[in-house]
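[1] with the sequence up front, the predicted model follows.
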Amino acid sequence: MSVVVLTGGVGGAKLVLGLTQILPADQITAIVNTGDDFRHLGLWVSPDLDTLLYTLSGKANAVQGWGREGETWTFLETLRTLGGEDWFALGDGDLALHVLRTMRMSRGDTLAQITADFAHHWGVGITMLPMSNDAVATSLETDAGRLAFQSYFVERRCAPVVERITFDGAKQARSAPGVCEAILSADTRTILIAPSNPYLSIDPLLAVPGIEAALRAATAPVVAVTPIVGGDAVKGPTAKLMRELGVAVSPASVAAHYGTLLDGFLVDERDPTAQLSLPTFACDTLMHSLADRVRVAESALRFADSLR
């Protein structure tokens, strides 16, 4: 039986890597957020897809969790001397994905086709599906005005106060082939929502027509892994964003955000579960090492199996 994971970038990639250590790769399907995708210097960049590709192929920067290990920056350094935009770091090796992706998209290949080919060439055996082949762009209404996701996240380092989040193009988008089919398959053992940012990484997925409906209709249990540990986010702007949106930084708030979509919630052992009204399982959810990632993946699967 297969496992489906809805995921963003770094945190979700850790969980998926853990799953690959305990399940055959062909039993794992990752449905990946593309609301972060954007065009930069004429190139189509897909940060979350690339983070998963780098992580599962052993090419990820072990310290950062994103980008390539041993990356070089000749292109970026030359770009600066010419007065080009250097706020988004494109490494020399990283450029190969963006150049090839952009070239293939210009001739009509879909993002799903391109991603599958990249995964094949790098020996990534899981099924990697972008949430949609259509462009969906996460935008944020902030005290500094309306900002595209990467302008907020990278250029301004998440400093502006967020008032509202929108997903431009989502209503017109269609889920990529295989996305809803994987969720609804009778062969699906469980559906995991990775410990990615609920608002910036998972909500874009749910905004694509058909995906949330498929989750609600699925026979497999839907289990979320908490992005909150000890009353705070492990990294990234999740906690800051929750406070700005007037939401308490707690597992209960995340569970309430997902609402009746969930059948269960994997929480960190450091956090209270009294306020949670759905089935829960507590464990150490920090994933610093490969052994940690395996432990969390195993806990999520055992918990989900108990809900079947």
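    Yep, that arrived. Numbering: from 1, shown residues only.
[2] every contact and neighbour count from this point should use C-alpha atoms.
    Noted.
[3] now do the closest residue to Asp48 other than its chain neighbours against Asn61, distance only.
    Setting aside the residues directly before and after it, Asp48 is nearest to Gly9 in space (C-alpha to C-alpha, 6 or more residues apart in numbering), at 4.3 Å. The gap separating Gly9 from Asn61 is 13 Å, by C-alpha to C-alpha, to the nearest Å.
[4] who's more crowded, the two?
    Gly9 (26 against 16; other C-alpha atoms under 10 Å).
[5] quick one: neighbours of the closest residue in space to Thr110 that isn't next to it in sequence, just the number.
    Sequence neighbours aside, Asn133 is the residue nearest to Thr110 in space, at 5.9 Å (criterion: C-alpha to C-alpha, 6+ apart). By the measure other C-alpha under 10 Å, the count of residues near Asn133 is 18.
[6] verify the contact between Asn133 and Ile114 for me.
    No. Applying C-alpha atoms under 8 Å as the test, Asn133 and Ile114 come out as separate, 10.3 Å apart.
[7] what are the ranges of the helices in the stretch 1-150 of the chain?
    Listed in chain order, the helices of the stretch 1-150 of the chain (DSSP state H, counting those that start in this stretch) span 10-20, 47-56, 74-81, 92-106, 111-121, 149-150.
[8] and the next helix or strand past the last one?
    Reading on from helix 149-150 to the C-terminus, the next helix or strand found by DSSP states H and E is strand 162-168.
[9] second structure for comparison follows:
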Amino acid sequence: MITVLAGGVGGSKFIRGLANSVSPSSLVAIVNVGDDEQFYGLHVSPDIDTVTYALAGLSDDERGWGVKGETYNALNMVKTLGDDAWFTLGDQDLGTHLYRTKRLRDGLTLSEVTAEIITSLGVQVRVLPFSDDPVRTKIRGHRYISETDSYETEAELMSFQEYFVKYNHRVKVKELIYEGADTARLSQAVVRSLEDSSKVIIAPSNPLLSIWPMLMTSNFSEILLSRRADVTAVSPIVGGSAVKGPLGDLLADLHGQASACAVAKLYSPYISTFVIDIRDKDQVEAISELGIKCVVTDILMVNREMEIQLAKEVCGLE
């Protein structure tokens, strides 16, 4: 069994590549829930859905999220009725959230509802939220004001989705807060997957937004530390920049620089092997000095073939 820790578009692509490289039933995807939010009374799990849609062949690969061929009739009506409706929810996507919310209200856990959804969509990879308890990533930072071409003087606290979607991550981040992580528990399925897998892989996801909510929760980090020799991470940085999303700015704001080496430093207590892109090969020596084996290859997943190629290379690492 191989366990992958993931969130976001990079994580979903990598897991899809793995599912096309090895038996999908031998894979477990432990997925971030720090981005989860309530919209119009519905429980939305963006990272779980991004991974699920990718594995089910439903994802809109051009945008990187949502369902392909999506329509927005419901959202347009909400806007017509006068709401800002800044968070985009497509009609098919709404169906997923309606179902999830109903089943949660029926008393099921998020893990149980996720299992029902992936089964209904024909997904063979086991997809697990990292916790059934609420963990929410909050951002404290200075919001950009376009009218004055400046940042707010006072830092404000905002939800992840406000930061990421409403303000298009145009925020100078001062602090990340993983609300609820200190009391959230891991399910037995997550614990067993972490402990029993022959290999644990950290996908090329944003470490601060997708992986750190997991590491802040209960005994997740302790289990990963105990498995360090079997843990490999794939860099989300290519050529000194994030492939997608705000990681570059976050690393610069909170850790001084955006680089593969900066990510390696974050992961160094937990991993024995780090896979970086050929465009960052000048950082091999610095990463190796952290006590990590550094592997160089082309990690840019621009099509399905390259997703599979990267997955096969990472799976073949000893």
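    Perfect, I can see it now. Just so we're clear, the structure is a prediction, and the values are computed from it rather than from any experiment.
[10] hang on, the earlier thing: tell me the contacts of the residue nearest to Thr110 of the first structure?
    Thr110, Leu111, Ala112, Ala173, Arg174, Ser175, Ala176 (C-alpha atoms under 8 Å, 6 or more residues apart in numbering).
[11] same question for Asp91 of the second structure.
    With contacts defined as C-alpha under 8 Å, 6+ apart, Asp91 of the second structure is in contact with Glu70, Thr71, Tyr72, Asn73, Ala74, Leu75.
[12] show me what contacts Asp253 of the second structure?
    Counted by C-alpha under 8 Å, 6+ apart, Asp253 of the second structure has contacts Lys172, Val173, Lys174.
[13] which of the contacts of Asn133 of the first structure lies closest to Ala255 of the first structure?
    Ser175 (24.2 Å; C-alpha to C-alpha).
[14] ok, and the closest non-adjacent residue to that closest one?
    Ser132 (4.5 Å).
[15] quick check: the one you found touching Ala176?
    Yes. Counting by C-alpha under 8 Å, Ser132 of the first structure touches Ala176, with 4.3 Å between them.
[16] the more surrounded of those two?
    Ser132 (25 against 20).
[17] check the gap between the more buried one and Thr34 of the first structure for me.
    The spacing between Ser132 of the first structure and Thr34 of the first structure, counted by C-alpha to C-alpha, is 7 Å.
[18] and for Pro221 of the first structure?
    From Pro221 of the first structure across to Thr34 of the first structure, the span is 24 Å (C-alpha to C-alpha).
[19] Leu261 of the first structure now?
    For Leu261 of the first structure, the distance to Thr34 of the first structure equals 21 Å [C-alpha to C-alpha].
[20] the more surrounded of these two?
    Remark: of Leu261 of the first structure and Thr34, Thr34 carries more neighbours, 30 against 18, as counted by other C-alpha under 10 Å.
[21] hmm, the more buried one is touching Leu129, no?
    No. Look at Thr34 of the first structure against Leu129 with C-alpha under 8 Å: they stay out of range, at 9.9 Å.
[22] so which residues of the stretch 151-300 of the second structure form helices?
    Counting by DSSP H, counting those that start in this stretch, the stretch 151-300 of the second structure has helices at residues 160-161, 188-196, 212-215, 220-226, 247-255, 260-267, 284-288.
[23] can you lay out those helices as CSV showing distance to Gly17 of the second structure?
    Output for those, formatted as CSV (distance: least, C-alpha to C-alpha, whole Å):
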stretch, distance to Gly17 of the second structure
helix 160-161, 27
helix 188-196, 20
helix 212-215, 23
helix 220-226, 23
helix 247-255, 22
helix 260-267, 22
helix 284-288, 25
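[24] deepest-packed of these, please.
    Among the helices of the stretch 151-300 of the second structure, helix 212-215 has the highest mean neighbour count (mean count of other C-alpha atoms under 10 Å), at a mean of 24.
[25] average distance between it and the first structure?
    For helix 212-215 of the second structure, the mean deviation from the first structure after alignment is 0.6 Å (mean C-alpha distance after the TM-score superposition for the first structure).
[26] residue range for that helix in the first structure?
    The aligned range for helix 212-215 of the second structure in the first structure is 203-206, by TM-score structural alignment.
[27] do the same with stretch 173-180 of the second structure
    The aligned range for stretch 173-180 of the second structure is 162-169, by TM-score structural alignment.
[28] from the contacts of Asn133 of the first structure, which is closest to Ser2 of the first structure?
    Using C-alpha to C-alpha, the contacts of Asn133 of the first structure come closest to Ser2 of the first structure at Ala176, 18.3 Å.
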